[in-house]
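Trainee: one predicted model, sequence on top.
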Amino acid sequence: MSYEPENRTKQTLAEQVAEQILNDIVDKDLEVGAKIPNEFELAEKIGVGRGTIREAVKILVSREILTIRRGAGTFVSERQGLLDDPLGLCLLKDKTHLALDLLSIRLMLEPEISALAAANARPEQLKELGKLRDQVEELINRGEDHTHADILFHRQIAACSGNLVMEKLIPVIHSSITLFVDLTNARLKQETIDTHREITDCIVRKDPEGARCAMYMHLTVNRRLIKSLEGN
């Protein structure tokens, strides 16, 4: 069976195949040191060329999810993707539970980050935040994947906060945005547009309490939908 690439922007075929290989590792509960199928077997199973498999494996090696041992094969890395996923979240199997836990952490942090952003954002940061909000809206309205733009929007809020630690920490937990979009098939499109507008408007107006409440509402609605999917 040939591999049909997903309709995701900013992903090459090799990147999509890398995600499929990663999903197989998770679904099969492969442990550290487990050997994965060879290049020929993967190409036949997924339905792509061996060159694409090589590129996909290189991606996973660069992310420290896989490691290549010359003459032996390709294995699940001991570092488990710590390069761009320092908590190893991509290898946790229960994605619904993971999304809920990540949203719980975000509820602890992001309302306060939004309040700080309203107090501390510089004019050029506000301009960039507005651009990212508009980009998310445009992608949603065109029916295109808005995940990457959504992540950048939330990261910009962290940058606006002026807190150097939060600016570095927030990207670690924002994998929940990708998980949320995948799990819900982006059902809350209008809610995303409306709450992003409200969050941005409050930050621009220098309204910390309004920004705090708007972000809390945004995340709470998301969590409610994820919660409804438990057990499905």
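Mentor: All right, it came through fine. Residues are numbered from 1 along each chain as shown.
Trainee: make it CA atoms for all contacts and neighbour counts henceforth
Mentor: OK.
Trainee: can you map out the helices along the chain?
Mentor: Ranges of helices in the chain, per DSSP state H, are 13-27, 39-46, 50-62, 95-120, 123-141, 147-161, 164-173, 175-184, 189-204, 208-228.
Trainee: here's the one I want to compare it with:
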Amino acid sequence: MTMVRRESLAEQAAELLLARIRDGEWEVGEKLPGETKLAPQLGVGRSTAREAIRTLAGRGILTTRQGAGVFVTAADIPESWDEILQRADIVAVLEARTAIEVEAAALAAERRTSVELKKIRGALDERERHRTHLDEHVETDMAFHRSIVAAAHSPILLDLFDSFAPRSRQAMIEMLRHRSHHGGNTDHSIHERVYQAIASRDIEAAAALARAHLHALRELLS
């Protein structure tokens, strides 16, 4: 029987238990043995086994159901959101932006205040002033789109946008470098039209224009 080392005993027990789950000893949805049986298998006492279970529960591997026992909920530690985003390719990034920003544009057209509309206008003007320098262009473009999401008054959409922003920024820089040009009149025009739709409270036009803009970016990759 494999025994754990004395140092960091609960953590070592958790790693051993995780290795056995990875090896398929217990499938997802299956119940673990009780602490009385599990602790000797790990070479530790019941209190250490209990701590190891808590450790893996905190990592999303196990869950404790009151009165039923401990069950396997995942075969490995789930990837963090940052890890998933870093692996995403540019097309996946644009698809996610579409899911967030089309709905945000529609909600902004419906819910924006006059103060928020001024912020969107200011962000658009700032974007126009930074057409030529790539990094500044991307930064001001992101700021413009964020101002729209903020005006949607949807905290979840804004949190999604902010958590997605570093990977989105990276993807846009990669794509625009590949194109070797950016910030043309056509590109600025569609952003202006998105703003005008939001200013006019035209919900359908705001959503359609946001979708058309992101679709056009995808087409540039083909």
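Mentor: Ah, there it is. Values in this document were obtained by computation on a predicted structure and should not be read as measured data.
Trainee: superposed, what's their TM-score?
Mentor: Once superposed, the chains reach a TM-score of 0.57 (TM-score structural alignment, normalised by the length of structure 2), with 142 aligned residues with a Cα RMSD of 2.4 Å.
Trainee: returning to that earlier point: how about the helices of structure 1 in a markdown table, adding mean neighbour count and distance to Arg69 of structure 1?
Mentor: Supplementary listing: those in a markdown table, determined by neighbours: other Cα atoms under 10 Å; distance: least, Cα to Cα, whole Å:
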| stretch | mean neighbour count | distance to Arg69 of structure 1 |
| --- | --- | --- |
| helix 13-27 | 18 | 18 |
| helix 39-46 | 16 | 14 |
| helix 50-62 | 19 | 11 |
| helix 95-120 | 21 | 30 |
| helix 123-141 | 17 | 42 |
| helix 147-161 | 22 | 33 |
| helix 164-173 | 15 | 29 |
| helix 175-184 | 18 | 30 |
| helix 189-204 | 20 | 45 |
| helix 208-228 | 19 | 40 |
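Trainee: want to try TSV for these, with distance to Val76 of structure 1 as columns?
Mentor: Putting those into TSV (distance: least, Cα to Cα, whole Å) gives the following:
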stretch	distance to Val76 of structure 1
helix 13-27	8
helix 39-46	15
helix 50-62	9
helix 95-120	20
helix 123-141	35
helix 147-161	27
helix 164-173	21
helix 175-184	21
helix 189-204	37
helix 208-228	30
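Trainee: so which of those is nearest Gly73 of structure 1?
Mentor: Among the helices of structure 1, helix 39-46 comes nearest to Gly73 of structure 1, with 9.2 Å by Cα to Cα.
Trainee: where in structure 2 does the closest one align, residue-wise?
Mentor: The counterpart of helix 39-46 of structure 1 in structure 2, using TM-score structural alignment, is absent.
Trainee: helix, strand or coil for Val70 of structure 2?
Mentor: Classification of Val70 of structure 2 using DSSP: H, G, I helix; E, B strand; the rest coil returns strand.
Trainee: for it, the count of nearby residues, please.
Mentor: When neighbours are defined as other Cα atoms under 10 Å, Val70 of structure 2 has 21 of them.
Trainee: excluding sequence neighbours, find me the nearest residue to it.
Mentor: Thr64 (4.4 Å; Cα to Cα, 6 or more residues apart in numbering).
Trainee: so where does the one you found fall, helix or strand?
Mentor: For Thr64 of structure 2, the element it lies in under DSSP states H and E is strand 62-65.
Trainee: which residue in structure 1 lines up with Leu94 of structure 2?
Mentor: That one, Leu94 of structure 2, aligns with Leu103 by TM-score structural alignment.
Trainee: its match touches Leu219, doesn't it?
Mentor: Yes - in this structure, Leu103 of structure 1 is within contact of Leu219 by Cα atoms under 8 Å, at 6.9 Å.
Trainee: what residues are shared contacts of those two?
Mentor: Here Leu103 of structure 1 and Leu219 share no contacting residue, scored by Cα atoms under 8 Å, 6 or more residues apart in numbering.
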